[in-house]
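In: would you be able to build a 3D model of this:
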Amino acid sequence: MGIRRNREEEPKEKMLDVDASMQGTLIFKDPVNLRINGKFEGKLETKGNLTIGEHAVVSADINSEHIIVAGRVNGNIISQKTIKLIAPACVVGDIRTPTLSIGEGAVFEGYCNMLPEDKISRNPAETLTIEEVAKYLEVEKNVVLEWADTGRLPAVKDGLKWRFEKSKIEDWLSSEKIK
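Out: Have a look, this model is predicted:
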């Protein structure tokens, strides 16, 4: 005579699948495992894991901890931990992450900044483009470029592009260095 035991199964990690076509801003403040399989346009911010499925088409700026891309992404990607591009991924946009893996058959077109985890900004709004700085300071774009080139304006050059931290621009403004 055998004894039957009710074995409790370990809870499986839950995955939130998005198969629909969506537009807008999607923000998860608590850790989540999110997989996009359809179309998404807008802005994605998650804590946890984000997977862009093989048939997904995403036009968005993305910010997450761990990101796997197998589909198409048009937008900038920021990850605090890792980004993996696996075939047939196609990413057009800039990437910021401490760890990047690009598998054979995956395509990446853009700039990549690989910085330590503590240097990766969780909030992409903390960095500004040349156009955004010009608008913020109410000056022409060429003035911003000149100030950045001469070191008058706090900026970091990443390859061919300038990167501006909003907090440093605000400090610069408050110290009245714009005069």
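
In: please count neighbours and contacts with C-alpha atoms only from this point.
Out: OK.

In: what secondary structure does Val32 sit in?
Out: strand (DSSP: H, G, I helix; E, B strand; the rest coil).

In: distance of it from Gly75?
Out: 21 Å (C-alpha to C-alpha, to the nearest Å).

In: which residue ranges of the protein form strands?
Out: With DSSP state E as the criterion, the chain has strands at 16-18, 22-36, 39-52, 57-69, 72-74, 77-85, 90-92, 95-97, 99-102, 107-109, 112-114, 127-128, 156-158, 161-165.

In: let me have those in TSV, extended by mean neighbour count.
Out: TSV is the format used below for the strands of the chain (neighbours: other C-alpha atoms under 10 Å):
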stretch	mean neighbour count
strand 16-18	14
strand 22-36	15
strand 39-52	20
strand 57-69	22
strand 72-74	21
strand 77-85	23
strand 90-92	21
strand 95-97	24
strand 99-102	16
strand 107-109	16
strand 112-114	16
strand 127-128	17
strand 156-158	12
strand 161-165	17
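
In: can you say which of the ones you listed is nearest to Glu146?
Out: Nearest of those to Glu146, taken as C-alpha to C-alpha: strand 161-165 at 11.4 Å.

In: tell me which residues are up against the closest one.
Out: Residues outside strand 161-165 that contact it (C-alpha atoms under 8 Å, 6 or more residues apart in numbering): Glu126, Thr127, Leu128, Thr129, Ile130, Val133, Ala148, Pro154, Ala155, Val156, Lys157.

In: distance from the chain centre to that strand, please.
Out: Mean C-alpha position of strand 161-165 versus that of the full chain (C-alpha atoms, centre = their mean, to the nearest Å) differs by 15 Å.

In: next one: Gly42 from Val144, what distance?
Out: Taken as C-alpha to C-alpha, the span from Gly42 to Val144 is 28 Å.

In: one more: Ala70?
Out: Noted for Ala70: a distance of 37 Å to Val144, by C-alpha to C-alpha.

In: now the second one, please; I'll put the structures next to each other:
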Amino acid sequence: MFTNKEEKKVEAEITSSSNTIGKGTVLYGDIETHGNLRIEGKVEGNIKTKSKIVLGKSSVVIGNINAQNAEIEGSVTGKVNVSDNLILKHTSVIKGDIITQRLIVESGSQFNGGCKMGGGQPTRKGLEKTTEVHNKQSFKEPEKARTV
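Out: The predicted structure follows:
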């Protein structure tokens, strides 16, 4: 059996591992890793990492992302759930809901969906309600001017 010291060493090795999906690579299926993940290609499936995920400019992800930290330069169609920091670079395009503690958005990034920051995890119904209220406020017809 492993001792606590050996288990911690194995866990540290797993967490510090790095994985790369290169440009031109297409992967169908879910990915789960304890280490860092960099994607330059296309992934159709859900992604889960206990570390950091970096999506390069050429990346396309169709599926949900769960990570501790994330930096996105490419395209994501799905929910992005990041427990710490999420950085949306100026080339990023997100089509889906975002849940994160801290969000950094560069000018030029595109985002279409609901967003929940800080506190506890919202329900899907809560995100839909937030988006509905936002949409009603954003597209409200201007009042007609009155003459005196």
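
In: and the TM-score between them?
Out: Once superposed, the chains reach a TM-score of 0.70 (TM-score structural alignment, normalised by the length of structure 2), with 115 aligned residues with a C-alpha RMSD of 2.1 Å.

In: mind checking how far Leu115 of structure 1 is from Lys81 of structure 1?
Out: 10 Å.

In: what is in contact with those two at once?
Out: With C-alpha under 8 Å, 6+ apart, Leu115 of structure 1 and Lys81 have common neighbours Thr97, Pro98.

In: pull the contacting residues for the counterpart of Ser92 of structure 2 in structure 1.
Out: Aligned by TM-score structural alignment, Ser92 of structure 2 pairs with Ala89 of structure 1. For Ala89 of structure 1, the contact set (C-alpha under 8 Å, 6+ apart) comprises Glu54, Val69, Ala70, Gly71, Arg72, Val73, Gly105, Ala106, Val107.

In: cool, Ile65 of structure 2 as well?
Out: Ile65 of structure 2 neighbours (C-alpha under 8 Å, 6+ apart): Asn46, Ile47, Lys48, Gly78, Lys79, Val80, Asn81, Val82.

In: check contacts around the residue nearest the centre of structure 2.
Out: Centroid-nearest residue in structure 2, with C-alpha atoms, centre = their mean: Val80, separated by 3.0 Å. Val80 of structure 2 makes contact with Asn64, Ile65, Asn66, Gly96, Asp97, Ile98, Ile99, according to C-alpha under 8 Å, 6+ apart.

In: from those residues, which two are the most distant?
Out: Across those (C-alpha to C-alpha), the longest gap, 13.1 Å, separates Asn66 and Gly96.

In: ok, Ala67 of structure 2 touching Lys79?
Out: No - applying C-alpha atoms under 8 Å, one finds Ala67 of structure 2 not in contact with Lys79, separated by 11.4 Å.

In: touching, Ser101 of structure 1 and Ile95? I think so.
Out: No - if you go by C-alpha under 8 Å, Ser101 of structure 1 and Ile95 don't touch, sitting 11.5 Å apart.

In: show where stretch 46-54 of structure 1 falls in structure 2, residue numbers please.
Out: Under TM-score structural alignment, the match for stretch 46-54 of structure 1 is residues 49-57.

In: now the end-to-end length of the matching stretch.
Out: 20 Å.

In: same deal with stretch 113-133 of structure 1?
Out: Using C-alpha to C-alpha, the two ends of stretch 113-133 of structure 1 sit 20 Å apart.

In: distance of His90 of structure 2 relative to Ile72 of structure 2?
Out: For His90 of structure 2, the distance to Ile72 of structure 2 - C-alpha to C-alpha - is 9 Å.

In: now do Ser16 of structure 2
Out: Going from Ser16 of structure 2 to Ile72 of structure 2 by C-alpha to C-alpha gives 20 Å.

In: now swap in Asn46 of structure 2 and tell me
Out: 15 Å.

In: ok, now Met117 of structure 2?
Out: From Met117 of structure 2 to Ile72 of structure 2 the distance is 17 Å (C-alpha to C-alpha).

In: ok, now Leu88 of structure 2?
Out: 5 Å.

In: repeat that for Gly113 of structure 2.
Out: Distance, Gly113 of structure 2 to Ile72 of structure 2, using C-alpha to C-alpha: 16 Å.

In: cool, and Ile98 of structure 2?
Out: Taking C-alpha to C-alpha, one finds Ile98 of structure 2 at 12 Å from Ile72 of structure 2.

In: repeat that for Phe111 of structure 2.
Out: 11 Å.

In: now Glu6 of structure 2
Out: Counting by C-alpha to C-alpha, the gap from Glu6 of structure 2 to Ile72 of structure 2 is 35 Å.
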